[in-house]
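Peer 1: Here's my sequence, what's the structure:
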Amino acid sequence: MFTPLEITQILSTTPDRAFTLFSHRDHLAKWWGPKGMEMKIKTFDFRSGGIFHYLIKAGNGFEMWGKFTYLEIEAPNRITLINSFPNADAETVPAPIVPFGADWPLEMWTEYRFEPSGDQTLLRLTSYPLNASDASNQQFFENHDNMRLGFKGTFDALSDYLKTLQ
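Peer 2: As a prediction, the model looks like this:
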């Protein structure tokens, strides 16, 4: 049994406002994605069954599509979704071998929780491979540290964006 990826971050805002930053296109466009990469939103349909389909680009020409398929939305406490790497038409395809590897899972179940913590919010991310092979589960598990680093950059960008709103 592999353990899920779990990441937490304290945000200097209320759970209500933190949820809003995940649930509105204009906010998400200002902070989502790895540091130093430009993000373009192709589709943003924030509802159960809707999708967030986006492209991130690096200065060296590297491009990668991402997709969230929203499962459950419980404002302002929780968002669950399927995270995958699609093509430009939003069809789920294998993740880029670089940086993910040949056995990266096609889909990951992901949950974002927004929990009150005094006058701040504890953001809790939990993710694990969905319907994945043993090799995909292993690769996901072995990359927890890399994913924590990647999400640290994204969540740091969220914290920086929050400062611009105060």
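Peer 1: From here on, just use CA atoms for contacts and neighbour counts.
Peer 2: Fine.
Peer 1: so where's the longest helix in the protein?
Peer 2: Across the chain, the helix with the greatest residue count (assigned by DSSP state H) is helix 144-165.
Peer 1: Report the outermost residue of this protein with respect to its centre.
Peer 2: Within the chain, Gly118 marks the point farthest from the mean C-alpha position, 24.9 Å out by Cα atoms, centre = their mean.
Peer 1: Show me the strands in this protein, by range?
Peer 2: Using DSSP state E, the strands of the chain run over residues 5-11, 38-44, 51-57, 63-74, 78-84, 107-117, 120-129.
Peer 1: Next, the second sequence, to be compared with the first:
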Amino acid sequence: MTESQSTNSNPEEGKLVISRTFNALRELVFKVWTESKHLKHWWGPKGMTIEVAKLDLRPGGIFHYCMRAPDGHEMWGKFVYQEIVAPEKIVFLNSFSDTEGNTIRPPFSSEFPLEVRNVVTFTELNGQTTLTLQGGPHNATAAEHEFFKGMFDSMQQGFGGTFDQLDAYLAKI
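Peer 2: As a prediction, the model looks like this:
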């Protein structure tokens, strides 16, 4: 069960910051972020199923996945891992992709950044883990930065749903 959740943005830096506390040990929360057998059960928007095409957990490695809606519509995405410090931190570039893993623009906007750099940290206190995600445009134009900031509310809702799924999954395993 979730103890607390906070969402806020840092408009000065243009980063989305979301923190959530889970009633699970840090090693377990880190594990479900780094293994395909777990990611497929909770990653992504509510209502979507996730197919893991590839997971290579190392700097330079990728997590390539397909998000499939109930109507069959597919969107592909990927992480390119930059840094992994088990069980404390994961740094990755997140983007939309094609089926081969090439970075592409998202289907909803030509102004959304091609890549978003995310830093996910895991801290444990009294058997609970606080996960903090900080994300912002990477190698983006001024217009892409502005568009990204304009999507904070939508992204907070999306990550809120994803973290709800993570919370439910952690309670089951």
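Peer 1: aligned partner of the residue farthest from the centre of the first structure in the second structure?
Peer 2: Following TM-score structural alignment, the counterpart assigned to Gly118 of the first structure within the second structure is Asn126.
Peer 1: swap in Thr3 of the first structure?
Peer 2: Using TM-score structural alignment as the criterion, the counterpart of Thr3 of the first structure in the second structure is Gly14.
Peer 1: right, and its match touches Lys149 too?
Peer 2: Yes: taking contact to mean Cα atoms under 8 Å, the distance of 6.0 Å between Gly14 of the second structure and Lys149 places them in contact.
Peer 1: Looking at those two, which is more packed in?
Peer 2: Neighbours were tallied for Gly14 of the second structure and for Lys149 using other Cα atoms under 10 Å; the higher tally belongs to Lys149 (21 against 17).
Peer 1: Tell me the counterpart of that one in the first structure.
Peer 2: By TM-score structural alignment, Lys149 of the second structure lines up with Phe141 in the first structure.
Peer 1: okay, now the nearest residue to its match once chain neighbours are set aside: neighbour count?
Peer 2: Computed as Cα to Cα, 6 or more residues apart in numbering, the closest residue to Phe141 of the first structure that is not its neighbour in sequence is Phe2, at 6.5 Å. For Phe2 of the first structure, the count of nearby residues is 12 (other Cα under 10 Å).
Peer 1: just Asn139 of the second structure next, same as before
Peer 2: Residues within reach of Asn139 of the second structure, counting by other Cα under 10 Å, total 13.
Peer 1: residues touching it, list them.
Peer 2: If you count contacts by Cα atoms under 8 Å, 6 or more residues apart in numbering, Asn139 of the second structure has them with Glu115.
Peer 1: That one -> the first structure?
Peer 2: The alignment partner of Asn139 of the second structure in the first structure, by TM-score structural alignment, is Asn131.
Peer 1: State the distance from that match to Tyr161 of the first structure.
Peer 2: For Asn131 of the first structure, the distance to Tyr161 of the first structure under the criterion Cα to Cα, to the nearest Å works out to 35 Å.
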